[in-house]
Each structure stands twice: as C-alpha cells, then as structure tokens.
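Student: quick one, fold the following:
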Amino acid sequence: MSPQSAVTEEPFRKLALAVGFLAVAVSAFLAHGAPATGYELSIYTMTPGRVWAGLLVAMAIALAIAFIPPSWVGGGKRTGTGSASQTDARLFTSRPLALVLGGLTMVVFAALPLIRGYRFFGNHDALTHLGWARALAEGTIVPFDLYYPGIHTMTAMLNAAVGIPLEQSLLLAILATMIVFWVFIPLCVGVIVSDRRAVVIAAFSSFLLLPITTISMYMTAHAMSQAVLFSALLFFLFAKYLRADRSLATVSAVGGAFALVSVATVVYHPQLIAHLIVVFLGISLVQFLARRIASQGRIASQTPMYGQALFLVVLFLGWTSNHGFFSGMIDYFLSAAIDFVFGDGGGAGDTVAMQGASLGALGSGLGEIFLKLFTVHLLFTLLAAGLILAALGARNSEWLARVRPETLYFAVALVGLGPLFGIYFLAPGSTMYFRVFGLMMVFVTLLGALAIYGLSGSSRLSGGWRESRFVPAGQPLLAVGFALLLLLSLVAVFPSPYTYNPSPHVSDQQMSGYETAFDMQDDEVEIVGLRNGPNRFDDAIHGNEERMRLHFDVPESAFGSGLVDEYDDDRYLVVSQYDYDREVYAYGELRHSDGDFNALENEPGVNRIHTNGEFDRYYIDASMGDA
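Tutor: Okay, here's the model as predicted:
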C-alpha cells in the first residue's frame, strides 16, 4: 500500500476519534444525570452501565488509533512519490489526539465521584484532611501549622477562587495530581528515548495508576498518595536536567525549575522528600563513580546531580526542623527496630497473617486478593527487572546504550528504597511500607514502559514498527494487551466489595447526620461509634488542628446486646448506612451481623433519638443496666 492510500485511511481514523470524544462526553453527561441519592457501596456497580460502556468505547478507540497506524508496505517503508515528511505528518496527526482521548477518558473515570455529585469521597485520613482544608479556608490555622499543607492549601485556593464547596475543591485537588502523573510520566520517557511511540506506550502505562494500591495509597485525600503522583513532574525535570546544556543559562533554568518543584514536593509531604534523598544520593554516587571509572561513557557526560541532592537535604532539614518531623521519623525507625529485635511488635508479618485469616473467613484468601490488586504490578516489575538486566549485560545494543543511564539510575532508586520498605515492613502495626511501594511503582512504570517500547521493536534507529507474520505492523497486540491491563488495574483502584472493601463515599445524609449529632451533643455525654468514625467526622466538620481522639469505638462484644451494661455513664451511639453496608456486605458480617444492627431497635435502654434515613443516633441510658 502506498503512502497515498494510507493517507486515505485518515478520515476514518478521524471519524473514529470523533466517536470516541462523543462517547466520553456522553458518558460524563449520563454520569452527571445519575447522581448518588444515598450511600453507594461500590462506585462500579452503582454507576450506570451506559457510562461504563461509553468509557470502554472511548478507551478502545484511543488504544486502536494510538497503536495501529495506517498500514503501508514494510511497516513504514515509503513507496511511490510525494514528500515523506508530509506523509509522516498526515499519518501521525491522529496519534496525539488518541492520547488526548485516552487521557480524557481517564479524567472522567477518576472524576466520577465529582461528576456523580458525591458529597465527599474518602474516609479516615481523607476526612481529617478535609477538616484541615476547612480550617485553612476559615483562617483558624495557617499552612505552616501543618506538616504537609499542599493539598489543603490548593483546596482552600480553589474554594476561594471558584466558589465550589470545600469537599468538591479537595476532590479537584486530588484529580489535579493524577493529571500531573498522566502528563509527565510519558513526557519523562519521551525525554529519555526521544520517540513519540515511547510516549504513547508510557502514556497508557501511566493510565494503569500502579502507585495506587488501596493499601496506604489511595484515590482519596491522602497527602503521601498525592505527593507520589506529583513526583512525576520532578522525575521529568530530572530527565531534562541530565541532558541540559552544560552552559550556565540552561542549567540554571532547568535546575531552577527542579528546585522549585522540589519545594512543592516537600509541601505535599516531607516523608516523600526523605525517600527521594535516598534516591538522588544514590544517583549522585553512581555519577561520581562513573566519572572515575568510565570518564568517556554516557553517564559521565550527563549533568551531575550533586547540587540538587544537596538542596533536597537542606530543604528537608529546613522544613522538618519546625515540626519535629525528622526526630519523629528517627524515633519511629528506632522503636520499630527495637520492637523487632526484642519481639515486642508483630510487624507486617502478623498483620498479613491476620488479614489472611479474615479473608479466609470470607471464603477468600491472600492469593486471590494479591491477584486482584497486584497482577499488573507484578507484570511491570518483571518487565522492569528484565530491562535492568539487559541494560547491565548488553554491550552491543545501541538502543540499550541510549537508555542505560536512566535504567541504572532507576534501578539504584529501587535498590535504595528497598531497605526503607523493609524497615516499614518490620514496624509493628504499620502499612506504611506500601507508601514506599507506591513510590517504587513510579520507577517501575517508567522502566516497564521503556521495556515494552524496546520489546515492541520501536527502538530501531531506522524507525517504524517491527513486522513479522505473527506481529503485524503497528503492534495491534499492544492495544489488546493494554486493554486487558487497564481492565485488571482500574477495576481495583476504587475500594469496593470486589477487593473486600467498602467505598469511602460520604453521602449528604451521613455528613449532615454527624453535623446534627455534634451540634446537639450534651457536653457531658460522650459519642461512641464503629471503627473510629466519630473522630474522623469531628475532624472534617470542626477543622481540628490536632486529630480528634476523644470519641471511642463500641466494643465488638457489646454491639447488638449489652450496650447498657458496657457503660457506667450515658452515651450517644451513632450508626450510619456506611457502617451497616461495610460490616454486612463488604466484610461479610465478620465482626457485626445484620442481626446486631437490628437488635439495637429492641435493646432496653437504647433509644433512637434522631434519624435521617441513613444516619441513626441512639441514646444509651446506662442506668438501665442496673435494672
């Protein structure tokens, strides 16, 4: 097929793209037209099927257009007459639009809580972050009162500038960090290999959202999660900095941007900067050794990171000195080590065992949950490991020589983060090792995208996609492969019963119920609830500078029977639809059964004094326990 005949396919591709953009728009419109009327246990099942169908169509079109260019003889060999550059320009104008379509599809997917009118999306830490954003907006605290005021400051600014409620402003701030990740991961890979096909692969790799695990890394307000996603911008500037002209002006421009983004990153979360110090000190060591061992190599010719690594150290020490964060981390690591050595703490091993036992009681197991959560992570980790081994062992591959410096840098980053992962893993009762894991997945995403690019045959300097009788030009198998990976990954990024978790949806009824409960509370009567719920909602509503820890949980053995015998003084008991659906459906009545909730209505001395359909407040008359 001649270039001219290939160009004739462009109108059909443009029509397909138009259909894709229309599908995204219609999906967003349908989702907005089906707002949540109450608590939803799963955003996947409660979002109308037509919305998912539209998003699937849009992503399928984006994948097809991105990975299957118009066919022509030799997978890019030009025949016939005409300008080759004009032909290339026509053939590849649709590919950037395909990336935009894929990105918009992901934006609509991630923004579904906003589009469907959720009051808020996030529990536990997210509610505390909402309260801090509220305190910033009301002026009761200032940003420097917080360890990591990044998302809270952005939320308050959006609230003031746009005038939307704080809850929606915070969800927009979260979405912004995801967009940063989706934009700068492919741009970082594009800097490393300077090939648009690598950018395409990296873009769809970023859509997998590998740093999000729903275990200590979330799609809700969680400072470390947003900081890790935001770090994609820092790694893009890192790649640019390595290749910057060594003249003072250029180095100052890129280096200045790097330093500025470093400041923004520490504002998002100083713990991430502590981890990045390990990464960049390791990279600096590699560069130092390369200048002495292989002074004519590619690494030696790149701009050294010494100054930027030193700046990160100074920045971290300067920021944390005002908050005691550094000393707190040292105390945490030392106590974790002592507990491990003397056997006082169970560490992650006992936590995993307990979770395994709980999953076993639900008829599941660690193997099933691992496959649901980490299949794609495992595949990309294997790809990254393969690329690292190939880059270290190959000596005659021009493409591997081009990517060897960054491959080695990212490998050093993974090795350096390993001990931190281990320390957190050994800490009793901690799941913070998944924070390190989330950061490691940023490097795995970059390395995995580079590995797929190399395996696809796009690395040939002559250009064009490798072609054989089994793998036709354009690598349509990549489109199919990414389609499967996206389904496997994205079905687990929102908590749902699929992963034995409830959705962290906060409904209007739940929020207003807690607001009423706090407003009408007798100061002498304490509030109790299930799984620390009252404390977090107290934070969200009142904007407490310090996390509220005055409300308590109902003992598991007393809930449903014996509440009046449990307390010497009167109590308020608050129970929401979220509590019921979480315990009965998501957790399969592991702790509390449907009968326990129903028993509240008939237990002597426990009287319901307020309800709005999804939130009930009971008064526990402790004096009835003596009757």
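Student: all contacts plus neighbour counts: C-alpha atoms, from now on.
Tutor: OK.
Student: which ones are touching residue 48?
Tutor: 30-31, 34 (CA atoms under 8 Å, 6 or more residues apart in numbering).
Student: no no, residue 607
Tutor: Counted by CA under 8 Å, 6+ apart, residue 607 has contacts 601, 618-620.
Student: same deal with residue 576?
Tutor: Neighbouring residues of residue 576 by CA under 8 Å, 6+ apart: 510, 614-616.
Student: most neighbours, which of these?
Tutor: Comparing those by number of neighbours (other CA atoms under 10 Å), residue 510 comes first, having 23 neighbours.
Student: surely it touches residue 613?
Tutor: No. Counting by CA atoms under 8 Å, residue 510 does not reach residue 613; the two are 9.2 Å apart.
Student: residues touching the helix or strand hosting residue 103, excluding its own?
Tutor: Following DSSP states H and E, one finds residue 103 within helix 94-110. Outside helix 94-110, the residues that touch it by CA under 8 Å, 6+ apart are 10, 13-14, 17, 20-21, 24, 28, 55, 58-59, 61-63, 65-66, 115, 175, 179, 182, 200, 203-204, 207.
Student: before we move on, the earlier item: between the contacts of residue 48, identify the one with the most neighbours.
Tutor: residue 31 (24 neighbours).
Student: ok so that one is a helix residue?
Tutor: Yes. With DSSP: H, G, I helix; E, B strand; the rest coil as the criterion, residue 31 is part of a helix.
Student: one more, please, to line up against the first structure:
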Amino acid sequence: MSVNESKPIPKLFAVLGVFLLVVAVSVLLSVPPASGYEIYIYTAYPWYFWVSIVGAIVAGQLVVLSSADNDDLGTFGAMLAIGSVVTLTLLPYVRGYPVYGRADVLTHLGMVHDIGEFGIAGNIYPPTHLLVGALSGATGLEPMTLINVLPVAFTVVFLGSMYLLVEAQFVDRKRAAFALPFVLLPVLGSSHVTAVPFVLSLLLTPFALYLLVSERRTAAVPVRAMLVLAVVGVVLFHPLTALFFLAALVVYAASERVLAADGPSPSPTNVASLTVVVFSAWYLSFVGILIRFRNVVTGLLSRGGGESQLQGTVDTVERTSAEMSDVLKIAVLEYGATGVFYGLATTFLAAVVLWWLMGRVQPRRFVAVFGATTVLFAGLSVVFLTNDLIVGFGRPLAFGKIFAAVLAGGAWYAVWQRTDRTAGRAAVAVALGALLVVVVLLSVASMFSSPLVAKTNQQVTQMELDGMEWTFENRNEELLIDEFGIDQYRFYDMRNGLETSSETVRRSDTNPPAHFNYTTYETLGRSYESDRYFVLTRLGRITYPAKFPGYRDQWQYTPADFDRLEYDSSVGQVYDNGEFDTYLVNGTRRSTDAERATTAGRVPRAQ
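Tutor: Below you'll find the model as predicted:
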C-alpha cells in the first residue's frame, strides 16, 4: 500500500466520496435552470454544492492514493473522481444555457452550417464541424444543443486516457498511486467546458500519447493501427496542436541519443513522419495558414511588431492603477493550479537529472521525455507571452500541462520513498492530501469564466438569441450596429455561416462612445452623423459593476448612463425582451453643424 497500511481507510474515503457526490447531484437537480443571464455560475448553487463536488473529487483521489495493492478499489476511486469532474462539465447544460461560449463557439456553429451546405472546401479544421453535423443528422437535435455536450464526452476521453497513460508509464503500482491523483481532476480548467477545435484536439492528445506508449511496449498491430488513427485525428483537429505534438515527438527522438535504449522503439520516427506528412498534405494547401506562419516568423525576426500579452497586461495594470492584491488574486485563481503542476514536474525532473548525473539512477525514457517536454512548453509559453504571435501563451502552456500533470506526483513519491519512519510518511501523506485539496479548488475555480478573474460568464441566453434574430430580420441593412455586451458578428456567423457577409455587420470598433458622450453632448445622436442601431444586453449593463466594483473611475458606462439613455430624445427603443434591447439612434451631428453654420451666416463645408 502506497501511503497507508490501514485497509479500512480507502474504503472510508470511498464511502465519503459517494455520499458527497450524491449530495452534489441532488443539489444540482433541485436548483431550477437559469431564467436569464447570470454573470456568476458559481453563485447559482449554494456553497455546500461546491464543497461536496470538490470533496468528492478529492475523496476519489485519496482512494486511489491509498489503494496501490487493491486494483478494484483503486479503479473505483478513479471512477469516482472522473464522475465528479464530468458532473462539473455538465453544469452549462443543466443550467439550461442554449450555448456556452460567447465567441468562437458561435462562429463554429456557423461553420457547421457551412459544411452542410458547401462541404469541407476552405474549412481548415473540419473534424469538429463534421462531428457536430453528423450527430445532429443522426439524433435530430440542433447543433447548438450538441455542441454543449461535446466537451463532456471529450473530457471523459481525456480523463480515461490520462488514467491509462499513467498506468502504462509507471508499472510500479506505488509510483502510479502517487501520480494518478494529479490527473484525476479538471487539469485543463476551462478547456473541459469549451467546444472549439483546439481545445477538443488538446483533450484528445492523452489518448494518442497512451497509444504511443502502448505501441512501444507491445508493438501490437491493432494498437499501431489505432495510433495512426489517433495521430491523424489530433493533426486534423487543429494545426497548432499538430505542431505541438510534433515537437513532443522530436523531444522523444532526441532522448534516444541521450539515454540508452530500454527496449525496441520502432514507432516514434514513423509517428513523427506521419504527423509531418498529414500536416503538410492538409494545412499547407491553405493560404491563410501560410500567411500566419509568415507573420509569426516576421514578428519574431523583426525588431518591431505588435504588443505582446505581457506588455498589454502591464499597460492595463498601469493605466487602471490596479491594486496588486487584485492582480495576484487573478493570477492565483487563473494560473495557480498550472503553477503547481509545472512546479512539481520540474522539481521531479531536476531530481532525476541530479540522480542520473550522480550515477544513482538510469532515467526511463518516457519519464525523461515527459519532463523535457514540460520544460520545452514552459519555455515556449514565455516566448508566446513576450512576443506578439498568432495565439496567446495559454495554448502552449495548456499543452505542456498535460505532460506536467503526469509527472507531478513523482516528486511526492520520491520524498515518501526516502522517508523511513511511519510518522514521516504520514506527514508526507497529509501534506499531499492538503495539496490535492488546493489544486482541485484552484482547478474548479478556473473552469468557468467569472468576475473572480475579471471575466464574465460565457453563457448565451435565449433572449440574446431571440433579440439578435429579430434585429437581423427587421433591421435596415444599410445602417451600422453599435453594441455593448454582445458581439454582433458572432451571432451573424452562427445564423448565416461564414460564407455570407454583410458590410454593416462589424468585428471591431462597435462600442458607442464612453458614457454615450453625455459628458460632451446632451444626446447620444450628437456623436453620429448618420442613423444607426445600438444593441444593449443585460451583460452590458452589469459588466463593469460586476467585474470591476472597486474601479468606478475606470467604468466606460455607469448605471446612470443607461438610465439617461432611456430618456434620450435621439434614441428610440425598437425591441425589448427584458434582457436585450435594440435602439435606433438618430444621428444629428451633421444637421446640428449645418444649423450652427447657417446661424453664423455661412454654408457648411462638405465633409
């Protein structure tokens, strides 16, 4: 037994975990669905729901940790933890959200529409859209409904694959018992509830890694065939994941030159070649991909370039005079669990390298590969953070986190193994249990966007869908649309697909002037030369007070501004369903300027 020699203890953990999961599910079913937009999903349920679900995950981890000599009980603990995490991924569905994801998810729903109408031509990553479209055709359910369920299914695959990967990595049951708790939780945070191609490909990666490990051990033809299919799937889901996966294979190949072979390994070179061939054959035929690669290389080699994420964050903190306590809170809640994973994995790797140099151990190849890959992607994350590249630093950070999570328990096992006294091992076990509670809390806190991290809930409401549908159907298509609390082009993409466009549906510069320019003019219409629509949602009305309650001087719009809008003579409300308003703004700047010019005895100059 890895931690505890008392056999009743894992059974007690199992009973406690089942009880807590039953309590959590009971609360989940007793709370009615959301009636409108809720900026906090965390406040939709009472505190004891979150205590119960976190407790159920931790209980499952502790069952695994204390059951190295009992496969059945250990498997039960893993299923308990996985079931608890899956329960969390179902929250957007249980809350009754029509869609969870206010940005890319809506655009991808439009791409599902396009792929049914026009095929895969021009679609860079069609697997997600083909899958949703096929399931919709088979079940008769709307793609909007099915896309909420995809992250649930992929999370099951992710957690199951991580479990099998650890089992395959660590033949020693005690080593596996220490490693498994760190993969039986929502490792990737918000990725477990987001249905976009990169995230889904990320959730598939452990399955390909598991097959890679299994193929190397067994060289079985069925496993090799599944490995080929898994690699092709990961590559086609998203180009960036394909490049990351290829980088991990390069690390593996490099390890063969540094470490003595510990068995036949015919697959890595073949898998790397397959990855390159599939990637080149598919993605290099898209001009957009080539342009992005060119922009990345240009940005890295040139002295100038755009603003990096790091510089943008620093500028925002300085401009808003943000309190350091608020900055640290956001950093801990959003990246605290990631820091723990990377910290433990790199500590374990450093210890293994030190022991290797001292001649005490001969590192196993996959331990070395996973450790080196963790370090590689930590470094890549820094590069992405400090340079203006095509995506943010969170993507390489998340990919490396998969490898870090597998190794995170190694450091604890090393400490436990080198502690001889029972009291010392008990202290290690207690400290590990406390750390697991912290990691699970931080992972759960980062699953759903909320004002806790200066973000808003990704819920899309039925009222927003109805409001945008009415606006698009009844608008004067020659007029522009301003907005706050919603992205018009995302809803246009979802409704019409990407093959249809409108000159008056914009992607940027769509917000009205700060405070509706009431600090300068009596009416909003004085800010515009021509008429236009203004769309305002409940999210728009509450976003500043909810996200930045301590920074009122930084608010672009206040409750008083919204109240004044209702009495603005240049603004007429044309649609209202309780949480979604469409206004028609009468642009009066040109006419007012003309009146002033006439009064002054001169003709206004043409603009």
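Student: separation between the nearest residue to residue 90 of structure 2 once chain neighbours are set aside and residue 91 of structure 2?
Tutor: Leaving aside its chain neighbours, residue 90 of structure 2 sits nearest to residue 152 (6.7 Å; criterion: CA to CA, 6 or more residues apart in numbering). Distance of residue 152 of structure 2 to residue 91 of structure 2, given as CA to CA, to the nearest Å: 10 Å.
Student: the two: which has the busier surroundings?
Tutor: Applying other CA under 10 Å to residue 152 of structure 2 and residue 91 shows that residue 152 carries more neighbours, namely 22 against 18.
Student: quick check: which element contains the aligned residue in structure 1 for that one?
Tutor: In structure 1, the residue matched to residue 152 of structure 2 (TM-score structural alignment) is residue 175. When elements are assigned from DSSP H and E, residue 175 of structure 1 belongs to helix 166-193.
Student: and whichever helix or strand comes after that helix against structure 2, how far off on average?
Tutor: On the C-terminal side of helix 166-193 of structure 1, the closest following helix or strand by DSSP H and E is helix 196-206. Its match in structure 2 and helix 196-206 of structure 1 itself, once the structures are fitted together, sit a mean 3.8 Å apart by mean CA distance after the TM-score superposition for structure 1.
Student: after helix 196-206 of structure 1 comes which helix or strand?
Tutor: Counting by DSSP H and E, what follows helix 196-206 of structure 1 is helix 223-242.
Student: what's the neighbour count on the closest residue to residue 50 of structure 1 other than its chain neighbours?
Tutor: Spatially, and ignoring its direct neighbours in sequence, residue 50 of structure 1 is nearest to residue 27 (7.1 Å; CA to CA, 6+ apart). Per other CA under 10 Å, the neighbour tally for residue 27 of structure 1 reads 25.
Student: so what's residue 27 of structure 1 up against?
Tutor: Residue 27 of structure 1 neighbours (CA under 8 Å, 6+ apart): 50-55.
Student: for structure 1, just list every one of the strands.
Tutor: 120-121, 505-506, 526-529, 552-553, 571-576, 606-611, 615-620 (DSSP state E).
Student: and the helix ranked longest in structure 2 against structure 1, how far off on average?
Tutor: Determined from DSSP state H, the single longest helix within structure 2 is helix 324-357. Overlaying structure 1 shows helix 324-357 of structure 2 at a mean distance of 2.5 Å from the equivalent residues (mean CA distance after the TM-score superposition for structure 1).
Student: what are the buried residues along that helix?
Tutor: Residues of helix 324-357 of structure 2 classed as buried by neighbour count (16 or more other CA atoms under 10 Å): 330, 332-342, 344-349, 352-353.
Student: any idea how far the spatially closest residue to residue 399 of structure 2 that is not a sequence neighbour is from residue 192 of structure 2?
Tutor: Leaving aside its sequence neighbours, residue 399 of structure 2 sits nearest to residue 202 (CA to CA, 6+ apart; 6.8 Å). Per CA to CA, residue 202 of structure 2 is found 10 Å from residue 192 of structure 2.
Student: ditto for residue 515 of structure 2
Tutor: 37 Å.
Student: before we move on, what about residue 460 of structure 2?
Tutor: Taken as CA to CA, the span from residue 460 of structure 2 to residue 192 of structure 2 is 17 Å.
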